[in-house]
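Participant: Following is a predicted model, sequence given first.
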Amino acid sequence: MKFKHVVVLTGAGISAESGIRTFRDQNGLWEDHRIEDVATPEGFLRNPDLVYSFYNLRRAQLQDPAVEPNLAHLALAEFEASHTARGGQFTLITQNVDDLHRRAGSRNMIPMHGQLLSALCTRSGLSHPWHGALSASDRCRCCDTPQPLRPDIVWFGEVPYQLDNCFNALATADLFISIGTSGKVYPAAGFLGVAQDAGAMTVELNMEPTREDFDQGYYGPASQVVAEFLNSLEDQAG
């Protein structure tokens, strides 16, 4: 086996072909809203109804029957299964808040920015599965006195989930693959450097190059380049 621990980072680009908007456009707007209004704790305090409505729409979109995992999601899940069956390690870190990796069959996954299909208790910090609309009147099931819930999303200014686990995985990786992410938002933007310090081979799979310090880069639609690259790894392992 050429690579023992494969760490993959995915961003919005891997879900675009499934019909999920990439969220932030070239004008810095998130689905036609200012980031400060819908993706910060301050925005939630200022106008919670707007924030609830914003994520309710995204949650409903995600559950549209037309939105399904694409070939890139499926290829990652299949590679994880075969790689771990050979005794390798595989860690998938995703910046996405959709559940498409999970539906495709990925198992060892860190959703560092939270998940649309769960709600967060504002007091305990515990997550609760949540598939319907969420509002200020909804309450948790974890506290003696039920508390308000908020979208289970890591907003700007908040610490991503399982960050220590992310860095621990990167520190033992011998192959790091970045898929469909701009690599501009920290702390994920620093993952490449951590992997390089660990001596890992680094590969970018994206629509176009984002930086020049990856060892290899393959560019085009995720459903094409991800499957092709992972197939080449399978051929080497075989």
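Facilitator: Thanks, I have it. Numbering: from 1, shown residues only.
Participant: Going by C-alpha atoms from here, please, whenever you check contacts or count neighbours.
Facilitator: OK.
Participant: and residue 161, how many neighbours?
Facilitator: By the criterion of other CA atoms under 10 Å, residue 161 has 15 neighbours.
Participant: Quick check: chain neighbours aside, which residue is closest to it?
Facilitator: With CA to CA, 6 or more residues apart in numbering as the criterion, residue 161 has its nearest non-adjacent residue at 4.6 Å, and that residue is residue 112.
Participant: Over to residue 84?
Facilitator: Spatially, and ignoring its direct neighbours in sequence, residue 84 is nearest to residue 90 (6.8 Å; CA to CA, 6+ apart).
Participant: Figure out how far the longest strand anywhere in the chain is from the centre of its chain.
Facilitator: Counting by DSSP state E, the longest strand found in the chain is strand 114-121. Centre-to-centre, strand 114-121 and its host chain are 13 Å apart (CA atoms, centre = their mean, to the nearest Å).
Participant: Packing partners of that strand?
Facilitator: helix 48-62, strand 127-129, strand 149-153 (3 or more CA pairs under 8 Å, 6 or more residues apart in numbering; DSSP states H and E).
Participant: mind running it again at 6 Å?
Facilitator: Counting contacts by 3 or more CA pairs under 6 Å, 6 or more residues apart in numbering; DSSP states H and E, strand 114-121 is packed against strand 127-129, strand 149-153.
Participant: List the buried residues in the one helix or strand the residue nearest to residue 84 maps to.
Facilitator: Secondary structure assignment for residue 90, by DSSP states H and E: strand 89-94. The neighbour-count check on strand 89-94 (16 or more other CA atoms under 10 Å) flags 89, 90, 91, 92, 93, 94 as buried.
Participant: okay, pairing it with this:
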Amino acid sequence: MSTIVILTGAGISAESGLETFRAETGLWAQHRVEDVATPEGFARDPALVVAFYNKRRSQAAAALPNAAHYALARLEAEHSGDVLIVTQNVDDLHERSGTKNLIHMHGALNSALCGACDHRWPAPAVMAANAPCPSCGAPTARPDIVWFGEMPYHMDQIFETLSRADIFVAIGTSGNVYPAAGFVAEAARAGAETLEINLEPSSVGSQFDDALLGPATQTVPAWVDSILKRT
């Protein structure tokens, strides 16, 4: 039974209407990274940061999973081996499509985090700056998002699974953000077959064994069909 590890990025949710970061009209063209996606930016202006993620939370709640999300959920349900999806996305479209074995390495919009005691709880639709933690009471609530300069979540579990992966696939990723951009090299060292599915080759596209180029809603279901026929 083969182990499949899948990394997903903003490209898989773009066809559900969610903005990517690095497109010409993407989120980083509209906002300075330093202002809304760093601990320092949050310390300077928590109201700006909270408002940014409130808007993104609202947009994500209105979006619907697309054919690529549903195809990956079907792969997990029907594949005879293990399937782990590691997402860089902070939306919940994978969960809403039925995926169970999922790691949000960059956090989640629907979660809040206490900066004082690390308590987590479901984020309200509209968070307030300096909101109190329901556990310790400190006015240090923040979006449960991994910002630049912070360590992504569950890295030990991710690298352990990559070390025994038979297939590694990256879907809709830019290849610009580490450590996720290094996953293909980790999987290759373990002897995994590697595939990139994207609109165009990523920054690390040359490291993959093969590529499927095109919209995720078309390429991902076709790839899933091919895998399920093999297993």
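Facilitator: Sure, I can see it. Computed from a predicted model, the values in this text were never measured in an experiment.
Participant: Could I get the TM-score for this pair?
Facilitator: With the length set by TM-score structural alignment, normalised by the length of the second structure, the two chains reach a TM-score of 0.95; 229 aligned residues with a CA RMSD of 1.4 Å.
Participant: any chance of the buried residues of strand 89-94 of the first structure in CSV, with distance to residue 107 of the first structure too?
Facilitator: Output for those, formatted as CSV (distance: CA to CA, whole Å):
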residue, distance to residue 107 of the first structure
89, 12
90, 9
91, 9
92, 8
93, 11
94, 12
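Participant: ok, which pair from these is furthest apart?
Facilitator: 89 and 94 (16.5 Å; CA to CA).
Participant: burial count for residue 32 of the first structure?
Facilitator: 11.
Participant: How much space separates the spatially most central residue of the second structure from residue 9 of the second structure?
Facilitator: The centroid of the second structure falls nearest to residue 88 when counting by CA atoms, centre = their mean (2.1 Å). According to CA to CA, to the nearest Å, residue 88 of the second structure stands 5 Å off from residue 9 of the second structure.
Participant: before we move on, what about residue 59 of the second structure?
Facilitator: 17 Å.
Participant: now for the strand holding residue 90 of the first structure, which elements pack on it?
Facilitator: strand 5-10, strand 109-111.
Participant: Tell me the first helix or strand C-terminal of the first one.
Facilitator: This means strand 5-10 of the first structure. Toward the C-terminus, strand 5-10 of the first structure is succeeded by strand 29-30 as the next helix or strand (DSSP H and E).
Participant: With the second structure overlaid, how far apart is that next one on average?
Facilitator: Aligned to the second structure and superposed, strand 29-30 of the first structure gives a mean residue distance of 3.8 Å (mean CA distance after the TM-score superposition for the first structure).
Participant: ok so, going back, pick out whichever of residue 59 and residue 9 of the second structure has more residues nearby.
Facilitator: residue 9 (21 against 14).
Participant: Isn't residue 91 of the first structure up against residue 7?
Facilitator: Yes - look at residue 91 of the first structure against residue 7 with CA atoms under 6 Å: they come within range, at 4.8 Å.
Participant: rewinding a little: the longest strand of the first structure maps to which residues in the second structure?
Facilitator: Aligned using TM-score structural alignment, strand 114-121 of the first structure spans residues 107-114 in the second structure.
Participant: export the helices and strands packed on strand 89-94 of the first structure to CSV and tack on mean neighbour count and distance to residue 53 of the first structure?
Facilitator: Shown next, in CSV, are these (neighbours: other CA atoms under 10 Å; distance: least, CA to CA, whole Å):
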stretch, mean neighbour count, distance to residue 53 of the first structure
strand 5-10, 23, 26
strand 109-111, 18, 22
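Participant: okay, the ones you listed in a markdown table with distance to residue 212 of the first structure next?
Facilitator: Putting these into a markdown table (distance: least, CA to CA, whole Å) gives the following:
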| stretch | distance to residue 212 of the first structure |
| --- | --- |
| strand 5-10 | 17 |
| strand 109-111 | 26 |
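Participant: So for residue 233 of the first structure, which of those sits nearest?
Facilitator: strand 5-10 (10.8 Å).
Participant: quick one: the closest one aligns where in the second structure?
Facilitator: Aligned using TM-score structural alignment, strand 5-10 of the first structure spans residues 3-8 in the second structure.
Participant: for stretch 69-81 of the first structure, same thing?
Facilitator: Going by TM-score structural alignment: stretch 69-81 of the first structure matches residues 65-77.
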